[in-house]
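In: Following is a predicted model, sequence given first.
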Amino acid sequence: MKIALVSDWYYPKVGGVASHMHNLALKLRERGNEVAIVTNYWKTGKEEELEKNGIELIKVEGVISPILSINLSFGINSSEELFEYLNDFDVIHSHHAFTPLALKAAKAGRKMGKATLLTTHSISFAHESKLWKALGLSFPVFSHYLKFPHCIISVSEASKSFIEHFTDTEIKVIPNGVDDKRFHPNWDKEELKEEYDIEGDVILYVSRMSYRKGPQVLLNAFSRLKEGTLIMVGPGELLPFLKAQAKFLGIDKRVRFLGYVPSNELPKLFGMADIFVLPSVTAEAFGIVILEAMASGVPVVATNVGGIPEIVRESQSGLLVPPSNETALKDAIEALLADKELRNKLGKNGRRAVERRYSWDVVSREVEETYEYVLSKLKH
């Protein structure tokens, strides 16, 4: 098959959509397909890797918003203007349901008679996001475009429930994937702790330093624990505030803010962790970092929001707490710190679930089967 994966939100925009597209492209190519990534006309930083792996990178010209990372030209341009970019493909697979390039590609694919799919990666426009303010309440626009895909893929039951508000198109749930060869439980924890000059238990947070991810809640909860080191990985607008918060709470000697960490370093950090925490205060469609923790055999403490409970409950890989509840978060972390046997059990459960359901090998096969299903419907 010749497959085009289309989105405004490929690299250099760091996030779940870009990571998902990139890994899916690599796996689909590995499975013998011809694959291209179609995105905005800017430097992605992935040019060499894609070329080395035989994946085409097609850049669509247009004015890109520096704030929203979307192609403003294609907010206005007609879908027909994408025909020249997409004409050679059998499958047009858009990613993220609410950005111009993805929506226009879905319409263009359908008009050209191609197998057309769209993966929705979100539950809602987080109410504090700039995207929400920019788009306003233009729901009829989305409903118009979301009728064009032959099939919509949702990364969780929660995101399926959300997208159903906008479309009657058939929806299939296929979760995000994780590279279970990069993220694995076979590290020597003590050796890694020595390398990072850390003693004792390690609690790990990997995500943006933004309010909706809840790092401020985690710091308050951690300040009530007597031991352990908290490692906080990720950039974001709250970082200066969080450093001040840690100092105010008197835990700055026990908290390490690493900022942005290159992706090749992350497996070691997960390999060193005793507990992984994602304390999101608003809905997450999925939370890929939870899969990275599970693949690494690390037990998870996360909040009961969005698609997170689906993963954690089904896999029995961790403990769930209410969002913004510092006491419950502290108690859950404390319970795992005190019970190594429980940590090991939850960690093994997580790894097993990844191998069965969330490995990119499994997920890419399921996506490919969905392409074949849509193509077979077009032939009849």
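Out: Yep, it's here.

In: going forward, measure contacts and count neighbours with C-alpha atoms only.
Out: Fine.

In: Tell me the helices and strands packed up against whatever helix or strand Gly350 lives in.
Out: Assessed by DSSP states H and E, Gly350 sits inside helix 340-353. The contact analysis (3 or more Cα pairs under 8 Å, 6 or more residues apart in numbering; DSSP states H and E) places helix 340-353 against helix 288-295, helix 308-315, helix 326-338.

In: Wait, Arg208 touches Met232, no?
Out: No: contact criterion Cα atoms under 8 Å: Arg208 and Met232 do not qualify, at 9.5 Å.

In: what number of residues lie near the nearest residue to Leu375 once chain neighbours are set aside?
Out: The shortest distance from Leu375 to any non-neighbouring residue, by Cα to Cα, 6 or more residues apart in numbering, is to Ala115 (5.6 Å). For Ala115, the neighbour count with other Cα atoms under 10 Å is 25.

In: now the one 4 residues further on
Out: Neighbouring residues of Thr119 were enumerated by other Cα under 10 Å; the total is 24.

In: First-to-last residue distance for stretch 219-238?
Out: 12 Å (Cα to Cα, to the nearest Å).

In: contacting residues around it?
Out: Contacts to stretch 219-238, defined as Cα atoms under 8 Å, 6 or more residues apart in numbering, come from residues 198-211, 242, 245-246, 249-251, 254-261, 326-327, 329-330, 334.

In: Quick check: buried residues in it?
Out: Within stretch 219-238, the residues scored as buried using 16 or more other Cα atoms under 10 Å are 219-223, 228-235.

In: which pair in these spans the largest distance?
Out: Gly228 and Pro235 (22.4 Å; Cα to Cα).

In: related to what we said a few turns ago, out of the buried residues of stretch 219-238, which comes closest to Asn33?
Out: Nearest to Asn33 among the buried residues of stretch 219-238, with distances taken as Cα to Cα, is Gly234, at 33.8 Å.

In: try this one side by side with the last:
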Amino acid sequence: MPYNIAMTSDFFYPQPGGVESHMYQLATKLIDRGHKVIIITHSYKTRHGVRYLTNGLKVYYVPFFVIYRESTLPTVFSFFPIFRNILIREKIDIVHGHASLSSLCHEAILHARTMGLRTCFTDHSLFGFADAASILTNKLLKFTLSDVDHVICVSHTCKENTVLRAALDPSMVSVIPNAVVAENFKPDPTAASKSHITIVVISRLFYNKGTDLLVAAIPRICELHPSVHFIIAGSGPKAIDLEQMLEKHMLQDRVQMLGPVRHEEYWWRLQAAGYMLPEEDDLVSATSRAIKEIRMGRVKTEKFHEQVKSMYSWTDVAERTERVYEGICTGERVGLMERLKRYYGCGIWAGKLFVLCVVVDSLILVLLEFLFPQSGIDTARSWPTKAPRMTDGGGRRDRSKRRGSNVEAVVEEDLNGVREN
């Protein structure tokens, strides 16, 4: 059966990134399979209100204060009124949150569970256990995932990391990998240099992306292999460490830093790559072996595209995610007391704080129902999936009833509804 799904995260277009691309590609493929999908994120400088993207994907850009790396200020309860309004308007069945560092995602899952909706969470990154930021993030993740229907991770390593961080039952965590749009990354063997080997790195330059390993490994690789060059695309606080490393080892002529690169420019940056990129020694050793294989002609990099194309597909990701949705929608619903038991087991002091948050959230829902009853909130019309063939009396198509007219009516009605509410 088709589901009405709300994907929620602080990270979405127009900001580029892996989470943003994952949400967009997954949403469009789920729409192709007959589901209704909306995105709820915070507003950006150039994005406010309601926007429609390709395939009728509706995005709500909610005005919230951003504090760090496009993450909104955690307020726990202030997001609830507008979030409830959107879910009721769109008749949402499932709330799907993305990214551990998104406070909007954590709050959305809490409020959705309070409203009795099904919830799902996808984790995209690996985090540690020792530093203060990781400890705080892991405790917040434990709070959110104590009462979630299912968890998705993008790799088996990510699953192990998430299970340990949030103390989860491994049976409630599925692994569904990311995919690529193979048509956007067609190789051009003639573009690679014959005189030297180029290693291309495209990543956000943050600690959790392994930039420190890159800083340590590049000088050693360049010393061992004089014909190797690097191209690094991406931005972040660790860019300063890379620049200092280049100055210290005088590698400016062998390492090119491009800064942030738009998604549509990735493909021709990758054309120059001989191959692409977790202890430092292992990284250097593996890279050295790969360089040797390429020099001896044992590796045909142009064949990688066909292999990856057959292995990863966003359609396959959508089908597997759909099966997760089917599983959580057929499961038993839990009451408030069972939810409180789950939260209470999160720690001596944290458990009591979590229970208090859930109780307050439930009281806020009662207050919202009294002040803004569900019956008084208009429901939004869904984006038309197919254009019905309409004719006038003479059998000709009625141009006044084309799909374009229906679309304009839906857009105008939705915008009016948002202004009123």
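Out: Yep, that arrived. Model, not experiment: these values are computed from the prediction.

In: quick one: TM-score?
Out: The TM-score (TM-score structural alignment, normalised by the length of structure 1) is 0.73; 323 aligned residues with a Cα RMSD of 3.3 Å.

In: re the thing from before, apply the buried test to the contacts of stretch 219-238 of structure 1 and list what passes.
Out: 198, 201-211, 242, 245-246, 251, 255-257, 259, 326, 329-330, 334.

In: which ones among those residues are found in helices?
Out: Judged by DSSP state H, the subset of these located in helices is 242, 245-246, 326, 329-330, 334.

In: got JSON lines for those, with distance to His93 of structure 1 too?
Out: Formatted as JSON lines, those follow (distance: Cα to Cα, whole Å):
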{"residue": "Leu242", "distance to His93 of structure 1": "39"}
{"residue": "Gln245", "distance to His93 of structure 1": "43"}
{"residue": "Ala246", "distance to His93 of structure 1": "44"}
{"residue": "Glu326", "distance to His93 of structure 1": "41"}
{"residue": "Leu329", "distance to His93 of structure 1": "39"}
{"residue": "Lys330", "distance to His93 of structure 1": "42"}
{"residue": "Glu334", "distance to His93 of structure 1": "44"}
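
In: List just the nearest of these to Gly177 of structure 1.
Out: Nearest member of those to Gly177 of structure 1, counting by Cα to Cα, is Leu329, at 26.5 Å.

In: which ones are touching Ala291 of structure 2?
Out: One correction, residue 291 of structure 2 is Ile, not Ala. Applying Cα under 8 Å, 6+ apart, the residues contacting Ile291 of structure 2 are Ile197.

In: Counterpart of it over in structure 1?
Out: Using TM-score structural alignment, the equivalent of Ile291 of structure 2 in structure 1 is Glu334.

In: With Ile109 of structure 2 instead?
Out: Matched to structure 1 by TM-score structural alignment, Ile109 of structure 2 sits across from Ala106.

In: From Arg208 of structure 1, how far off is the nearest residue to Glu190 of structure 1 once chain neighbours are set aside?
Out: Nearest residue to Glu190 of structure 1 in three dimensions, chain neighbours excluded: Met272, at 7.5 Å (Cα to Cα, 6+ apart). As for Met272 of structure 1, its distance to Arg208 of structure 1 is 20 Å (criterion: Cα to Cα).

In: and what of Ser324 of structure 1?
Out: 17 Å.

In: Now do stretch 77-95 of structure 1: distance to the chain's middle.
Out: 24 Å (Cα atoms, centre = their mean, to the nearest Å).

In: Same check on stretch 175-194 of structure 2?
Out: 20 Å.

In: ok, now stretch 13-20 of structure 2?
Out: 8 Å.

In: Which helix or which strand is home to Arg89 of structure 2?
Out: Assigned by DSSP H and E, Arg89 of structure 2 falls in helix 80-90.

In: name the helices or strands packed onto the next helix or strand after that helix?
Out: The C-terminal neighbour of helix 80-90 of structure 2 among helices and strands, as given by DSSP H and E, is strand 94-98. The contact analysis (3+ Cα pairs under 8 Å, 6+ apart) places strand 94-98 of structure 2 against strand 4-8, helix 103-114, strand 118-123.

In: tell me, the shortest one lands on which residues of structure 1?
Out: Residues 2-6 of structure 1 are where strand 4-8 of structure 2 aligns, with TM-score structural alignment as the criterion.

In: What is the mean deviation of that stretch from its aligned residues in structure 2?
Out: By mean Cα distance after the TM-score superposition for structure 1, the fitted stretch 2-6 of structure 1 averages 1.0 Å away from its aligned residues in structure 2.

In: No further questions, thank you.
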